[in-house]
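Participant: what's the 3D shape of this:
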Amino acid sequence: MTVVHHRTAQIQDVTVFYREAGDPANPTLVLLHGFPTSSAMFRNLLRDLADAYHLIAPDHIGFGRSSMPRVDEFDYSFDKLTEITAELLDALGVDRFALYIQDYGAPIGLRIASRHPERVTAIISQSGNAYLEGFTPFWEVLFAHAKDRAANETEVRKLLELEATEWQYLHGVPEDRRDRVSPDTWTLDQSYLDRPGNKEIQLQLFWDYQFNLDAYPAFQKYFAEHRPPTLITWGEHDEIFGADGARAYLRDLPDAELHLLDAGHFALETHGDEIAGLIRDFLGRTVR
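Facilitator: I've put the predicted structure just below:
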């Protein structure tokens, strides 16, 4: 029977919560979640793959069960979240690993990969954007907020409310699969967003996201020079990171395996079995 462990580690002066499953003697897959969720998005994948792989899924600081220091007490930036994640892996003694990147997990994971290419055995991207082509009209208000926070904060705050959280899970999902998406997903995410002080944290990360674009050339250079084995399992109807962002990977990684699924932003909720099968086949050929 698969056992998923729920653990914490002290990194610098914060507590990082992480889920862990599988035998550490097997190849490691690090699962990095996006906004507005947590490692809970990988709850099924942990059980699906733990017979053959060692899996680690942390909650970023300010998300899920990890520490949530006030926005004026912690550097809520993607550089800092990268630093914490890298130190967690060092603390756990994980030297080589494949990366599963989704949404916010992409700029975190790809910073690690581009700085330490010798440690990364493969990349799996599910709406893990690394190209300008991936941005959709969804981002217009966020980029406006990055230029003028005060003038655009009211509109951006709407992205932190229940209606927007539910939309993230349900948009782009075919009607015959909508009943596969548990309402627990957006209810749990919203409960974390509604904690006192958390919306200010999310607004800071919204603002900081602009600096991820400055790192895209380094990510793309890493792809082109190191050619990590790459699997792309992307919701074709994702209105946050569009399918053009998935196709763009092929420019620098022509051997990448691209699968556009009949899904939206959180494809694991509706296509978890298919994605697990694709990962098992891919990692079985590339890292085992």
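Participant: going forward, measure contacts and count neighbours with C-alpha atoms only.
Facilitator: Will do.
Participant: hey, where'd the strands end up in the stretch 151-288 of the chain?
Facilitator: Using DSSP state E, counting those that start in this stretch, the strands of the stretch 151-288 of the chain run over 230-235, 257-261.
Participant: Proceed likewise with the subsequent sequence, for comparison:
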Amino acid sequence: MTNPAAGISVTHHRTAVIEGIKLFYREAGPADGDTIVLLHGFPTSSHMFRNLIPALADRYRVIAPDYPGYGQSDMPSHADFPYTFDRIASLVDGLLEHLGAKTYAMYVMDYGAPVGWRIALKHPERVTGFIVQNGNAYDEGLKEFWDPIKQYWKDESDASRQALQKLLTLDTTIFQYTDGVSDRTRVAPDNWIHDQALLDRPGNNDVQLDLLFDYRTNLPLYPTVQAYFREHRPPMLIVWGKNDFIFPEDGAHPYKRDLPDVELHLIDTGHFALEDKADEMIPLIRDFLARRVASR
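Facilitator: As a prediction, the model looks like this:
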């Protein structure tokens, strides 16, 4: 008699204290497998990878952390903790050190891209490849959605900061999950219920507004990231929701300038592409990892 549970992986939900901050992370797969680090976007958490993790964990060690202020990780007051991409990258790097991850590929999405780029610049020898889902490294990717955020970067005024509060509302969270999606029945409403409950925690609006302000620090980093691509030529798969209003398709094509061997797939969906197109993306991801990343 066959075992119906054979091949079903178990995801562990763990925490570690890194530099005094409790970080929550999901971990699955063989401890000696090639490591894949999944770096989430705004306003979600490692929750966005709940379906991808078991699809990779038969072969790979998968680690998916929540950043401070997100998911189940600590959310210290913004008065006591600098919510910057430098700080988040330092904590994620510390977590990977703590977990003994010596080499790893990174799946970067949205905010996960500037976190991942910082780690790669610090440890280029550890990075075995990238999967990029709607994560920016080029000026071409910051269009209309970013105009009010750029205004805040420019004038640093309270009025411009408060104008961004609308990005933290339920309507905007639903928009992020459903805009550009052709079949909304594929997208679980649990997503925006989960994310909005965390956004609505007292003090979390300042966490998010601080990070939106700090996003400006990523733009001067782009030339350094692009030089890293040219020098180290990391294997890269791009699976980009081409209907995304936040990180539009314009941000996907420039990678080809610096990485001629990049594998670029434009997926007919929006920002959170895994929610409705996992059936299309997971075979591409597994094939890419097996051919260009996995150790032999």
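Participant: coming back round to it: let me know which of the strands of the stretch 151-288 of the first structure is the nearest to Q10 of the first structure.
Facilitator: strand 230-235 (31.3 Å; CA to CA).
Participant: so where in the second structure does the closest one end up aligned?
Facilitator: Residues 236-241 of the second structure are matched to strand 230-235 of the first structure when aligned by TM-score structural alignment.
Participant: same check, this time on stretch 96-113 of the first structure
Facilitator: Residue span in the second structure matched to stretch 96-113 of the first structure, by TM-score structural alignment: 103-120.
Participant: List of residues touching the matching stretch?
Facilitator: If you take CA atoms under 8 Å, 6 or more residues apart in numbering as the criterion, stretch 103-120 of the second structure is touched by 34-42, 85-86, 88-90, 93, 125-137, 218, 225, 247, 293.
Participant: The residues you listed in helices, which ones?
Facilitator: If you go by DSSP state H, those have 85-86, 88-90, 93, 225 in helices.
Participant: from the strands of the stretch 151-288 of the first structure, which stretch is densest packed?
Facilitator: strand 230-235 (a mean of 26; mean count of other CA atoms under 10 Å).
Participant: quick one: A64 of the second structure is in a strand?
Facilitator: Yes: under DSSP: H, G, I helix; E, B strand; the rest coil, A64 of the second structure sits within a strand.
Participant: any idea how far the corresponding residue of the first structure for it lies from L46 of the first structure?
Facilitator: Matched by TM-score structural alignment, A64 of the second structure corresponds to A57 in the first structure. Distance, A57 of the first structure to L46 of the first structure, by CA to CA, to the nearest Å: 8 Å.
Participant: what's the answer for S191 of the first structure, then?
Facilitator: For S191 of the first structure relative to L46 of the first structure (CA to CA), the value is 23 Å.
Participant: So for the two, which residue has more residues nearby?
Facilitator: Legend: neighbour count by other CA atoms under 10 Å for S191 of the first structure and L46, higher for L46 (27 against 11).
Participant: Need the counterpart of the more buried one in the second structure.
Facilitator: L46 of the first structure maps onto I53 in the second structure, by TM-score structural alignment.
Participant: name the element its match belongs to?
Facilitator: helix 52-56 (DSSP states H and E).
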